[in-house]
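> Whatever this is, show me its structure:
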Amino acid sequence: MNLKNIAFEKEGKIALVTINRPKALNALNTETLAEFDNVITELEKDSEILAVVITGAGKSFVAGADISEMKDMSVIEGREFGILGNKVFRRLENLGKPVIAALNGFTLGGGCELALACDIRIASTKAKFGQPETGLGITPGFGGTQRLARTVGIGAAKELIYTAKIINANEAYRIGLVNSVFEPEVLIDEAKALANTIANNAPVAVKFCKVAINRGIQTDIDTAVAYESEVFGSCFSTEDQKEGMDAFLNKKSLVGNFKNK
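Coordinates of the predicted model:
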């Protein structure tokens, strides 16, 4: 891949994706979103990658969408920009591999929306969060009005969005926006350790769990548990299930040795 605004690294079973526009606080412009779309395609194709960590270069995760690009957009251009961001983030949300956001600094606007499209969010003590769009005369445009409410509840989401206020990592943890908070110097190591822990489990089962959770949360409980039964049954066609249960009964460990089949 020819990437200008994103760094992409593989470390064994995990991938580290870094938004790399530190002078612009990693703001998301059209070019960066297009590159991110290409990165997702690569993540989909690479069967060796079983978990993903996303972070930002410098003191920001992503400070938002690029205001310098947005300020002169027409109605049509604004809508197209929103459609692009939503398409890319929806692809990330549906990626058949778990994605961990390591939120190292400013996680605002489009950055908060990017984090919300990930499966798990861990934060630095220096991270700041918010959806400040109403202070700029716009709404969140990359899924913020939808995923934030689904993550922290309608009341907390409306307060954050309506007020455009910025909160710190401890408050983000209190309302359930992030899973955990770490000191800056250990954040990436903690994210990688979590990614490797996940990657050491049966990959097909992890993928099925992600799909079942994501689908189920959007529907009624009866439909959701019916789908869960389907993916549960499908696991019994995999080598991972046969070997995993055999190893359990024979007091052996398969951690890190599943065949992804």
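
> For the rest of this, base every contact and every neighbour count on C-alpha atoms.
Fine.

> how long is stretch 131-140 from one end to the other?
Using C-alpha to C-alpha, to the nearest Å, one end of stretch 131-140 lies 7 Å from the other.

> what comes into contact with that stretch?
Contact partners of stretch 131-140, identified using C-alpha atoms under 8 Å, 6 or more residues apart in numbering, comprise 108-110, 112, 144, 160-166.

> all strands in this protein, in order from the N-terminus.
6-11, 14-19, 51-56, 60-62, 99-103, 106-108, 120-124, 128-130, 167-168, 180-182 (DSSP state E).

> Identify, out of these, the most deeply packed stretch.
Comparing these by mean neighbour count (mean count of other C-alpha atoms under 10 Å), strand 60-62 ranks first with a mean of 31.

> same for that one, what does it pack against?
strand 99-103, strand 106-108, helix 110-116 (3 or more C-alpha pairs under 8 Å, 6 or more residues apart in numbering; DSSP states H and E).

> that older thread, which among the contacts of stretch 131-140 count as buried?
Taking 16 or more other C-alpha atoms under 10 Å as the criterion, what is buried in the contacts of stretch 131-140 is 108-110, 112, 144, 160-161, 164, 166.

> Let me have those residues in CSV, adding distance to residue 132 as columns.
Formatted as CSV, the buried ones among the contacts of stretch 131-140 follow (distance: C-alpha to C-alpha, whole Å):
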residue, distance to residue 132
108, 7
109, 6
110, 10
112, 10
144, 11
160, 8
161, 7
164, 4
166, 7
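
> mind listing what residue 168 touches?
Residue 168 makes contact with 125-129 under the criterion C-alpha under 8 Å, 6+ apart.

> follow-up on the earlier one: closest one to residue 212 out of the buried ones among the contacts of stretch 131-140, please.
residue 144 (22.0 Å; C-alpha to C-alpha).

> quick one: the closest one and residue 115 touch, right?
No: look at residue 144 against residue 115 with C-alpha atoms under 8 Å: they stay out of range, at 10.0 Å.

> Distance-wise, check residue 232 relative to residue 200.
Where residue 200 is concerned, residue 232 sits at a distance of 19 Å (C-alpha to C-alpha).

> Another for comparison:
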Amino acid sequence: MGPPLLHLAEDGRATLTLQRPQHHHRLHREDLHALQQHLRALAQEPRARVLVLTASGPVFCSGFHLGELEEAEAGAADPQLFEHAVDALEALPLPTVARLNGSVYGGATDLALACDFRIGVQGMELRMPAARLGLHYYPSGLQRYVSRLGLQAAKRLFLLAQAVRSDELLRIGYLDQQVPAEALDAATDATVQALLAGAPLALQGMKLSLDDTARGPDAAAAARIAERVARCAVSADLQEGLAAWAARRAPRFQGR
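From the prediction side, this is the model:
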């Protein structure tokens, strides 16, 4: 029981594991601070290539600890702490995979949505009960729902506040894959290996540029995208990728 744990493997796979199974991995303020600290560390860690976010048991995460909600809205040091933590996950340059071992509720639905890929077990469900609590969800979470799932799916999930099962989550695009529980590790590993095979600069740049593009036209975003394109165009990784393609061998990317 405690804040999320971070592990970095030799191949560059980082794993963040939620650590409150007895409370369905609800997120306390200390967990959100720890999550932000881990994300800052990963953003500066040159060995890190991919992040997997996961937990254990029948529930992936039950969202923000509602017992701390009044504190969060009563002028705490960071009243938007949950929003800021999820936004930091989305902004992480590394490609991210949510390994959904079970159901997602409340803010956890957005935590997983902030990841680039979501792989969930058959039978899991999603429920966003904000309307039943009298809570107006934070702006960046609404934007993520609409940009990733579309307006009508976002209205259905927020306004009806009904439980939605895994097969429907796959249909509306919330899940990228739905697999039996015993196949979850293999499916996650396959996605991670596909990401590890890519050139780090290109992967990280395109991840951020795709997210910038999804938010709509913006001059500052266009400048950031142009800078990423230019950086990859003169990179050693591009030269290695072209040489490996010509020689019909596996590339050896260095992330520079």
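
> Dump the strands of the first structure into CSV; add distance to residue 194 of the first structure as well.
As requested, the strands of the first structure are exported to CSV (distance: least, C-alpha to C-alpha, whole Å):
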stretch, distance to residue 194 of the first structure
strand 6-11, 13
strand 14-19, 10
strand 51-56, 9
strand 60-62, 18
strand 99-103, 8
strand 106-108, 20
strand 120-124, 10
strand 128-130, 22
strand 167-168, 22
strand 180-182, 11
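
> Residue 74 of the first structure: which of those strands is closest?
Closest approach to residue 74 of the first structure among those (C-alpha to C-alpha): strand 106-108, 23.0 Å.

> any chance of the contacts of residue 168 of the first structure in a markdown table, plus distance to residue 81 of the first structure?
Listed next are these as a markdown table, based on distance: C-alpha to C-alpha, whole Å:
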| residue | distance to residue 81 of the first structure |
| --- | --- |
| 125 | 31 |
| 126 | 29 |
| 127 | 26 |
| 128 | 24 |
| 129 | 22 |
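
> out of those, which ones does the second structure keep as well?
Shared with the second structure under both residues aligned by TM-score structural alignment, their matches' C-alpha atoms under 8 Å, the contacts from the contacts of residue 168 of the first structure are 126-129.

> Just give me the closest of the residues you listed to residue 61 of the first structure.
Using C-alpha to C-alpha, those come closest to residue 61 of the first structure at residue 127, 8.2 Å.

> For that closest one, what is the corresponding residue in the second structure?
Taking TM-score structural alignment, residue 127 of the first structure has residue 124 as its aligned residue in the second structure.

> Contacts only, for its match.
Residue 124 of the second structure touches 58, 102-104, 165-166, counting by C-alpha under 8 Å, 6+ apart.

> Compare those with the first structure and list the overlap.
Using both residues aligned by TM-score structural alignment, their matches' C-alpha under 8 Å, the first structure keeps these contacts from the contacts of residue 124 of the second structure: 102-104, 165-166.

> Check the gap between the closest residue to residue 151 of the first structure other than its chain neighbours and residue 60 of the first structure for me.
Distance criterion C-alpha to C-alpha, 6 or more residues apart in numbering; nearest residue to residue 151 of the first structure, sequence neighbours excluded, is residue 177 at 6.5 Å. Residue 177 of the first structure is 17 Å from residue 60 of the first structure, where distance means C-alpha to C-alpha.

> what sits against residue 126 of the first structure?
104-105, 168-169, 183-184.

> cutoff 7 Å now
104-105, 169 (C-alpha atoms under 7 Å, 6 or more residues apart in numbering).

> still on that earlier bit, map the residue nearest to residue 151 of the first structure onto the second structure.
By TM-score structural alignment, residue 177 of the first structure lines up with residue 174 in the second structure.

> Can you name the residues in contact with the helix of greatest length in the first structure?
Looking across the first structure with DSSP state H, the single longest helix is helix 75-93. Residues outside helix 75-93 of the first structure that contact it (C-alpha under 7 Å, 6+ apart): 33, 37, 40, 114, 117-118, 141-143.

> Just the buried residues out of the residues you listed, in ChimeraX syntax.
Buried residues among these (16+ other C-alpha under 10 Å), as a ChimeraX selection:
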select :33,37,40,114,117,118,141,142,143
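
> from the contacts of helix 75-93 of the first structure, which is closest to residue 69 of the first structure?
Using C-alpha to C-alpha, the contacts of helix 75-93 of the first structure come closest to residue 69 of the first structure at residue 33, 12.7 Å.

> Quick check: that closest one vs residue 74 of the first structure, distance?
Look at residue 33 of the first structure and residue 74 of the first structure: by C-alpha to C-alpha, they are 19 Å apart.

> quick one: the residue with the largest distance to the centre of the second structure from residue 241 of the second structure, how far?
Most distant from the centre of the second structure: residue 247, at 35.5 Å, with distances by C-alpha atoms, centre = their mean. If you measure residue 247 of the second structure against residue 241 of the second structure using C-alpha to C-alpha, the figure is 10 Å.
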